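# Everything below, folded, please.
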Amino acid sequence: MIWDALALVGGLAITAATVFDVFATVVVPGRVSGPINVSRLLRTYMFGFWRGTLRVCARRPNPRMGSVFGAMLLLMLLIVWVALTLLGLSLIAWALRDSFTPPIGRFGESAFEIGSAMMTLGLSGHGATGWARALVVVAGLCGLQIVTVTLSFIVQIQTALRARDALVLKLESRAGSPPSGVVLLAVTREMDAHDGLPKLFDDWEGWAAMLLYTHGAHPVLSYFRSDKDGLDWLTALGAVLDAASVTIAVLDDVPGGNARLMHDGGVRTVHRLCHAFRLDPRQVTELSDEDVDAAAAQLEEAGYAVRRGCGAELRHWRRAYRAELAALVEHFGVKEPAWLGGQDVRAASH
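Reported below is the predicted structural model:
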């Protein structure tokens, strides 16, 4: 009787915790505290194994994390949810084994009974009476709901990826690959889109807010990479933040209001994501006066009026996000945004 009671209580606890985790992960915006967090546990343990394997294969200290990891994470999430629910309900069935006809003799039979009910296979060789009837119905509902909710989760992932990557892919023609904030500003001026800078920063401010909402609520989205090696959502965010910092500190003939708003939103997104993945800020090398002067000369050549001697102010604005951005870049194994960039994008614009 004691073992039956323990199996009943344990099964109820495992099943309730798993069902709560499914709805907290998929349905509820943001993360609701619960007894378990399967998604975070899988990310923690699978990431270390996956990164170690890539290091051996690629022979690089920080190899690029491809989208395969995100897909594997989603698959394992579904498998673990189903396995935990099956375990919990099987324990309950074992505790109620005398309510089945004929009585269940082994734990494997109870697992098969519940698995058949969850998958609606109809292969059960046992009849159910009393509480066992309710258990079989609940098992069918749990199996159906987990699969349905997971499929809707995949649709959410695809929708969020389309919304995220559409603006990122447009950045290549303006800022190169890897993107550069200085090149973005220069090409925008040379293409007579100078008046479009406020709208550009408005678009990226909204994009950063969307990123904070979707990737904060579903961190697995962060592991889905762009098809292009040098153009990633994180690299793009860093490049546009650089463009906003340069606009605020260096450009003398461009209103900085929209750039400040984008800078504030982007910094908040970088900090929140760094905290969500439990990363410590990294030590970064700040821009030298020569780097600042080279960027000012490139922007002046493009037609902007620039301020001289603004290196300290520019470093101040970049310091707000560079350490956290470097931690995220190292974690995901993507390229950092370029500072000056190449000449291929600017040459193509003429």
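# alpha carbons only for contacts and neighbour counts from here, please
OK.
# quick one: the one helix or strand residue 260 maps to to chain centroid distance?
For residue 260, the enclosing helix or strand under DSSP states H and E is helix 257-276. Remark: helix 257-276 is offset 16 Å from the chain centroid, using CA atoms, centre = their mean, to the nearest Å.
# Show me which residues of it are buried.
Within helix 257-276, the residues scored as buried using 16 or more other CA atoms under 10 Å are 258-274.
# let's see this one next to it:
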Amino acid sequence: MDTTDPVYIVLRVVAFLAGAYLVVYTVLSGIRTFVLPRPAQVLLFRLVFLNVRRLFNLRAVRAESYAERDRVMALYAPIALFFMPVVLMGLVMLGFMAIYWALSPLSFIESFKLSGSALFTLGSFTNDDPLLMVFEFSEALLGMILVALLIAYLPTIYNAFTRRETQVQLLEVRAGTPPSSWELIARSHRNGELTELREFWSDWQVWFAELEESHTSLPALAFFRSPRPELSWVTAAGVVLDAASLLLSTVEIPREPRAAFCIRSGYLALRQIAIFFEAPYNDVPTPTDPITITREEYNDVCAYLETQGVPLCPDRDQTWRDYAGWRVNYDRELVSLAALTMAPYAPWSSDRSLSPTAYHDQNGEAGRWE
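As a prediction, this is how the structure comes out:
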């Protein structure tokens, strides 16, 4: 092709600009994903996780039990995270390939070889043109930086995971398996701690603050499942929030302000996480909004607490209204995040569209796994 042809020149200019844009966009996406310490919607991150999720959903819906689904989905976040540097490196390589093609007489294949050799520092294909050498060195440097960012990212995410899961597993001591808010209250009453839970609420208030920060700045962490299939950060959050709501509305003990602050810390955290993942949430909850807990379920829990000797307020209509007024703050966020993460069954805290039998259905046909 004639190198003086205007079409040829325009094509080369477009290729150079497109390649440079792709490289810059990819590097900025890597920085926003691995370095930026604040929530950031990264299109590449979202596309990778969504497409890997679709593949895992195809396998999860054929699982014969929840335990099998959990084993399948336990690999979802690690594999999606594994593909992130692959995608970033691939886009960098394509971007520099376009740059090399635009700045030299190299063919597409030769440009591809040069880009791959530079990115992976192979040295198997080089070019003596000074301008191309500058881009070669730049590509090699970017490749090493991207690998270093991933290496630094993994310890950060696993440290946050460990802090999260420590509290989740400790909750089992108080709330049983699967965890429930009323079991937490009943055990605390039997042990004489029902009015001595200030430190408990303070610890969980801190946990919620860390949860919001880590699950929006390190979004992959939300999909890392607990080491044990019956536990989840979502259901743990729901149990603690419901226990605080029942304590403030239904249990007849002196009012504990730290429980109220724990609820506020919790629903703010869940709301911010739901907003980040574009999950359904209630932006302006009011006490009259419907909740997923029915009055019959609430009455059953009150009856259970009475059998355990827990002192309850006498006006059941008022306590129900008070409980619903607390629950409405986090109800929709909790349910939507449980569905998003395929959380295990826990009464009142998991996806309310699924029953215990739906989670353990041996036919593998019950429930929504979107």
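# where does the TM-score land?
Scored against TM-score structural alignment, normalised by the length of the first structure, the superposed chains reach a TM-score of 0.87; 329 aligned residues with a CA RMSD of 2.3 Å.
# Report the next helix or strand after the helix holding residue 260 of the first structure in sequence order.
Following helix 257-276 of the first structure toward the C-terminus (DSSP H and E): helix 289-302.
# Can you spell out which helices and strands pack onto that following helix?
Where contact means 3 or more CA pairs under 8 Å, 6 or more residues apart in numbering; DSSP states H and E, helix 289-302 of the first structure is packed against helix 181-190.
# From residue 261 of the second structure, how far off is the residue nearest to the spatial centre of the second structure?
Residue closest to the mean C-alpha point of the second structure, counted by CA atoms, centre = their mean, is residue 222 at 2.2 Å. Residue 222 of the second structure sits 23 Å away from residue 261 of the second structure, going by CA to CA, to the nearest Å.
# again, but for residue 248 of the second structure
To residue 261 of the second structure, residue 248 of the second structure is 11 Å away according to CA to CA.
# swap in residue 349 of the second structure?
For residue 349 of the second structure, the distance to residue 261 of the second structure - CA to CA - is 19 Å.
# next one: residue 229 of the second structure
Distance from residue 229 of the second structure to residue 261 of the second structure, by CA to CA: 30 Å.
# cool, residue 299 of the second structure as well?
Distance from residue 299 of the second structure to residue 261 of the second structure, counting by CA to CA: 25 Å.
# Using the three-state scheme, assign the equivalent of residue 20 of the second structure over in the first structure.
Here residue 20 of the second structure is matched to residue 12 in the first structure, going by TM-score structural alignment. Three-state assignment for residue 12 of the first structure (DSSP: H, G, I helix; E, B strand; the rest coil): helix.
# Tell me, how many residues neighbour residue 12 of the first structure?
The tally of other residues near residue 12 of the first structure (other CA atoms under 10 Å) stands at 18.
# contacting residues for it?
Listed by CA atoms under 8 Å, 6 or more residues apart in numbering, the contact set of residue 12 of the first structure reads 88, 89, 92.
# Of the residues you listed, which is the nearest to residue 190 of the first structure?
Taking CA to CA as the measure, residue 190 of the first structure lies nearest residue 88 of those, at 63.9 Å.
# Tell me the counterpart of the closest one in the second structure.
With TM-score structural alignment as the criterion, residue 88 of the first structure pairs with residue 95.
# can you give me the strands in the stretch 101-250 of the first structure?
127-128 (DSSP state E, counting those that start in this stretch).
# Helices of that one, start to end?
107-118, 131-170, 172-175, 181-190, 197-217, 233-249 (DSSP state H, counting those that start in this stretch).
# For those, give me a markdown table that also has distance to residue 43 of the first structure and mean neighbour count.
A markdown table is the format used below for the helices of the stretch 101-250 of the first structure (distance: least, CA to CA, whole Å; neighbours: other CA atoms under 10 Å):
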| stretch | distance to residue 43 of the first structure | mean neighbour count |
| --- | --- | --- |
| helix 107-118 | 26 | 22 |
| helix 131-170 | 16 | 16 |
| helix 172-175 | 30 | 22 |
| helix 181-190 | 32 | 24 |
| helix 197-217 | 14 | 19 |
| helix 233-249 | 18 | 25 |
